[in-house]
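J.: need a 3D model of the sequence below.
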Amino acid sequence: MKPSLTPIEPAARHGRKKLYVSINKKFVLSHLSSAVWLTFSIYLSLPWLKDLSEIVTLPISILIIGGIAYLPGYMNGFLVMSLLLDRQPSFKNPDPDKEVTLLVAAFNEENTIFQTLSYVANQDYKGKIKAIVIDNRSSDNTYCELVRAQKELNLEIKVLKESKPGKFHALNKGLQHVTTEYVISLDADTLLHPSAVRFLVARMESSPEEVCAVAGSMLVRNSRENLLTKIQEWDYYLGIASIKRLQGLYQGTLVAQGAFSLYKTNSVRQVNGWPDAIGEDIVLTWRLLQKEWKVYFEPLAAAFTDVPSNLSHFAKQRSRWARGMIEGLNEIKPWNQPQIYTKYLTGVNLVMPYLDMVYTFFWIPGLILAFFGYFWIVGPMTLFVLPLTILSYGILYMYQKHYVFKNLNLKVRKNILGFFAFILFYQMIMSPISVWGYFQELFKLKRVWD
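T.: Predicted coordinates:
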């Protein structure tokens, strides 16, 4: 997605007041619809279950089919109904003016840091924005670019140096110098839509007091590079966005991503800042949720990032995400989360390793067997998962296009090849990479960021 340079106003909503459905009712209705779909799926799968059990026994058959069809179908059903019931509240004040501080941890970012800060300087936010950039042992010309930004940009920039390696060290160093009520974390290679900060703060200002963080919306900037980036464009536009909308609806967005999120400064300090973890933003968010605070998601607060353009970097990034999820589960068990919605949302992560392992060790080999005429695992019944998946993506596509992109003066790029590759092959790439991330954390292998 090409970044827009045009500030925008949110579209006014007119017409009769719509029927209000409480979060509790949305939660129950979504689970009921999922249960209906699950019952239907089990009924349809009985012949498949019978045939497979003659080969690998009934318990193993249930384990395999449960990971391929039952649980994914239930989760997709819950997602679809939740998205249909979701209504993003209007901003109470779309033009806030509270002073905010923006933290940027930079390690060898000479090619991107000036442009990143220039987009910050061009925000349409009415309040003052302070930028604190922490140079984390850069060996290139990052510092020179920061000095140039201080001279040329209409932005207050404070440059700090942190000798300890690690993004969490850099962010915590910057946190010590924050004096504003709100602090925003931003990656050094991420570009902000000109209204991004305004919408992020507006969502916080329009939220209940117990909301301590708001995650921004990440979009792909370099989707034209190759097929892998084209696929990731749809993952960010549909997959990640749909999950964040679901979690935001139930007031427990599980990752206020470090790439672009807003936090209440005192809340971050109360949990001792960013932790020493490969998924520091995941663990930080879960610590905040454990304090009985809530984390929201604002789809209009858009930022643009470059995604990995080769399989090696993609594998390192996504295995790191999977490993970060396990770090969070190890530190804070879902049953220790104080809010029912957060218990459920973090509890879903407990089954993700199971789903990824079933997909990796059974579905992919089953797909290979199907090409040779053996439909023991992958057969016609597996196609019943596709309609609900396409439906959920279709709902989100229309929302993203008409509510988010239209309001942000953005256009959805034509990327048909990437879409079909995303639907058909993305999970075949992601599940084995995630499994590798789980094993990395299980055996405490060396952390790899690059």
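J.: okay, CA-based contacts and neighbour counts for the rest of this
T.: Will do.
J.: and the longest helix seen in the chain, what's buried?
T.: If you go by DSSP state H, the chain has its longest helix at helix 23-56. For helix 23-56, the buried set under the neighbour-count rule, 16 or more other Cα atoms under 10 Å, comprises 23, 26-27, 29-35, 37-38, 41-42, 45, 48-49, 51-53.
J.: this one as well, want them side by side:
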Amino acid sequence: MDTSLNYATLLEITSNYVFFYPLVMTHVWMIGALLYYLKWERVQPATIKLAHYPPVSILLPCHNEGDNIYETIGWLLQQDYPTFEIVAINDGSTDDTGELLDHLCTLHPRLRVVHLAENQGKAMAMCVGALLSNSDYLVCIDGDALLEVDACTWLMSHFVHPHVGAVTGNPRIRNRSTLLGKIQVGEFSSIVGLIKRAQRVYGRIFSVSGVVAAFRKSALAEVNFWTADMITEDVDVTWKLQRAGWDVRFEPKAKCWILMPETFAGLWKQRLRWAQGGSEVFLRNIGIFLHWNQRHMWLMFLELAASLVWVYATVSLAVVAVAAFLLGHAPALGPWHLVLSTQNTFFVLIISSLVQFSFGLYLDSHYEKNLWKTYLWIIWYPFLYWMMITCATFVGFPKALFKKKGQRAIWTSPDRGFKS
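T.: Model (predicted):
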């Protein structure tokens, strides 16, 4: 057996997978988003009125949100929705969040406050809020988010369909004073929004946005609400609802303005958490193929598995390339040649990504003016973010694999950068 030939063949297969997988998925997402636009978004009215406005409970889990809580609740109180309450859950804050909430509670009768003595994590805080809420429908946002005045109406418009269990909104980034902030503005339009549109067409959404989502309480009760030991409770609850047969939708007009990290350290911490959370969901749902009645989730699981394989294939290829270079292989010989031979494919991938960015920005330009100004910055996404996401997943999967069973995911104060 010619081991060198087998090695070269394996390396070529790995190299092709590394470059063709994102190329194929780019076109899958663009085609799906185009179908979404043609089927729903293009004909959607600018404003909406509901025939019936069922009461809504807005859950606001808080941990050390003293700097943001006044602004966040101020925006919530302006909701253009006739019947709603705000349930703020102070989850063991060590700053003045509790005192500020108590003061706001005396001023605004729509606001109720629950204090948890210890930091028990966002999932547990929302479970407590859901159980204490008075409504059959929940709108959940983060303690530093600003919800657009018509967001509840747009989210609730989907619940006229009895099979809808959750609706995810459209997060928009409001801090963009640095290069990282500007890149993330483009990312949420050309990557996150585009993928959610496509997933809605293909039938299953990977995750609601934890910062803005609405739920039917009976659907949550059926799946035992949020899971306290999952580091990304939003991904986990989305999978649980869809595995139980509930439909999850995306509503781009339900906008919510959010703060995102604007330092590399903060961004790495956030993406590592996301990567670990996705890996935890992968491991928890690995037996899904044993259930024929959940075959509607098989493709979603296979795509998640394929993305994890892509990360480790990319890292392996990088290690081989570096090793080949250090060992002095000529560019035309050995494994280094196989890596370089993909340069044309890489160029095609970059062009496809730029087309995807353009299309995503066009779709979201209906909801945010001057979005095209971020295009100059989003072109750095392939170089900066692919590398960070790959590294985060490479580290995050082992963290999920060896995580202590039942370990509760508690809050840590995020790096939110600067408001602008």
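J.: TM-score of the superposition?
T.: Once superposed, chain against chain, the TM-score is 0.84 (TM-score structural alignment, normalised by the length of the second structure); 387 aligned residues with a Cα RMSD of 2.7 Å.
J.: now the angle from the following helix or strand past the longest helix of the first structure to helix 23-56?
T.: Once helix 23-56 of the first structure ends, the next helix or strand along the chain (criterion: DSSP states H and E) is helix 58-65. Inter-element angle recorded for helix 58-65 of the first structure and helix 23-56: 130 degrees (by axes from the mean of the first three to the mean of the last three Cα atoms, to 10 degrees).
J.: what stretch of the second structure lies opposite the next helix or strand after helix 58-65 of the first structure in the alignment?
T.: Downstream of helix 58-65 of the first structure, the first helix or strand assigned by DSSP H and E is helix 71-85. Counting by TM-score structural alignment, helix 71-85 of the first structure pairs with residues 21-35 of the second structure.
J.: repeat for stretch 314-329 of the first structure
T.: Mapped onto the second structure using TM-score structural alignment, stretch 314-329 of the first structure covers residues 267-282.
J.: what's that stretch in contact with?
T.: 230-233, 235-236, 239, 261, 301, 304-305, 388-389, 392-393, 395-397, 399-401, 414-415 (Cα atoms under 8 Å, 6 or more residues apart in numbering).
J.: now do stretch 102-110 of the second structure
T.: For stretch 102-110 of the second structure, contacts defined as Cα under 8 Å, 6+ apart pick out 70, 77, 84, 85, 86, 111, 112, 113.
J.: which of these sits closest to residue 361 of the second structure?
T.: Closest to residue 361 of the second structure out of the contacts of stretch 102-110 of the second structure is residue 77 (30.3 Å), distances taken as Cα to Cα.
J.: measure how buried that closest one is and give me the count.
T.: 17 (other Cα atoms under 10 Å).
J.: residue in the first structure matching it?
T.: With TM-score structural alignment as the criterion, the equivalent of residue 77 of the second structure in the first structure is residue 121.
J.: can you tell me how far the closest residue to that match other than its chain neighbours is from residue 132 of the first structure?
T.: The shortest distance from residue 121 of the first structure to any residue other than its chain neighbours is 5.4 Å, reached at residue 155 (Cα to Cα, 6 or more residues apart in numbering). Distance from residue 155 of the first structure to residue 132 of the first structure, counting by Cα to Cα, to the nearest Å: 11 Å.
J.: settle it for me: which of the two has more neighbours?
T.: Per other Cα under 10 Å, whichever of residue 155 of the first structure and residue 132 has more neighbours is residue 132, with 23 against 18.
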